[in-house]
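1. no sequence for this one, just the structure:
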């Protein structure tokens, strides 16, 4: 049973990392290359779509990691799982404090109502997102290492 939990947790976190990595290094650069109206509309739609999904994914990843740490407490690698869970906590806190407020504003914007500094706000979101991606990649790497 523990092995199944380890595999499911690793896959769930790994797919989350892949999605967030692609947002940072594929999707947003594509959107940034479009004309302003299209770029902003694409980011707003992405903010609505992923903003609805990602809280469950982040919290679910954290819960799975915590359950793995508790269930495997006396097994090798548990310390790595605990550190990974701590990093996932950091990613959730970063999301709530830094990224979600910007996303909540940006997902409501249209070309007619966006603020003059919308690009600066999106660039700020991107910088925080790069940092969050680094944190969840580290958590994923620890989970993979704990499995071996």
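-> Arrived safely, thanks for sending. Remember, predicted model here, so these are calculated numbers, not experimental data.
2. CA only for contacts and neighbour counts going forward, please
-> Noted.
3. state the distance from the residue most central in space within the chain to residue 4.
-> The chain has residue 20 as the residue nearest its centroid, 5.2 Å off, counting by Cα atoms, centre = their mean. To residue 4, residue 20 is 24 Å away according to Cα to Cα, to the nearest Å.
4. helices of this protein, residue ranges please.
-> Assignment of helices within the chain using DSSP state H yields the ranges 2-22, 28-32, 36-71, 78-94, 100-106, 118-147.
5. with distance to residue 112 added, can I get those in CSV?
-> Output for those, formatted as CSV (distance: least, Cα to Cα, whole Å):
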stretch, distance to residue 112
helix 2-22, 29
helix 28-32, 18
helix 36-71, 9
helix 78-94, 30
helix 100-106, 13
helix 118-147, 12
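6. most tightly surrounded among the ones you listed?
-> Of all the helices of the chain, helix 78-94 carries the top mean neighbour count, a mean of 20, counting by mean count of other Cα atoms under 10 Å.
7. alright, now check it against this:
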């Protein structure tokens, strides 16, 4: 059972990392090269769509990690799983405190109704997102190493 949980956790977290990495490295840079009205529309839509899914994915990943850590307690790799789960908790806190407030504003923006500093807010979101991606990549790596123990 623990092995199956470990594999499911690595797969779920790995796919989440892939999505978030793609947003950071490919999607948002492409959107930023579009005309402003298109960038705003695309970011607002992305904020609405991913804003519905990602909370469940992040928290679900953290729960999977916590269950795996509890099952592995005292065994090989348990400290790695615990550290990875703690990093996922950090990513959730980062999301709630730093990214979600900006996203909640951005998903309501339109070409006609946008703040004067929308580019600065989008840039801030991107910088926070890069940091969050770093945190979840590290968590994924720890989970992957723990899986081999």
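-> Noted; the coordinates are in hand. Keep in mind that this is a model prediction, so the values were computed, not measured.
8. TM-score for this pair?
-> Superposed pair, TM-score by TM-score structural alignment, normalised by the length of the first structure: 0.99. Supporting alignment: 148 aligned residues with a Cα RMSD of 0.4 Å.
9. related to what we said a few turns ago, not counting its neighbours along the chain, what's nearest the residue nearest to the centre of the first structure?
-> In space, and not counting its chain neighbours, residue 20 of the first structure is closest to residue 133: 6.4 Å by Cα to Cα, 6 or more residues apart in numbering.
10. was I right to think the one you found contacts residue 22?
-> No. The criterion here is Cα atoms under 8 Å, and residue 133 of the first structure misses it with residue 22 at 9.9 Å.
11. can you tell me how far the residue lying farthest from the centre of the second structure sits from residue 36 of the second structure?
-> For the second structure, the residue at maximal distance from the C-alpha centroid (Cα atoms, centre = their mean) is residue 112, at 29.5 Å. Separation of residue 112 of the second structure from residue 36 of the second structure (Cα to Cα): 11 Å.
12. overlap in contacts of these two?
-> When contacts are counted by Cα atoms under 8 Å, 6 or more residues apart in numbering, the set common to residue 112 of the second structure and residue 36 is empty.
13. what residue of the first structure matches up with residue 89 of the second structure?
-> Counting by TM-score structural alignment, residue 89 of the second structure lines up with residue 89 in the first structure.
14. an error on my part: the question was meant for residue 17 of the second structure.
-> Aligned partner of residue 17 of the second structure by TM-score structural alignment: residue 17.
15. kindly report the same for residue 50 of the second structure.
-> Match for residue 50 of the second structure (TM-score structural alignment): residue 50.
16. distance of that match relative to residue 84 of the first structure?
-> 23 Å.
17. do the same with residue 112 of the first structure
-> Taking Cα to Cα, one finds residue 112 of the first structure at 43 Å from residue 84 of the first structure.
18. now do residue 110 of the first structure
-> Residue 110 of the first structure is 38 Å from residue 84 of the first structure, by Cα to Cα.
19. quick check: residue 13 of the second structure touching residue 63?
-> No. Look at residue 13 of the second structure against residue 63 with Cα under 8 Å: they stay out of range, at 11.0 Å.
20. this completes my enquiry, with thanks.
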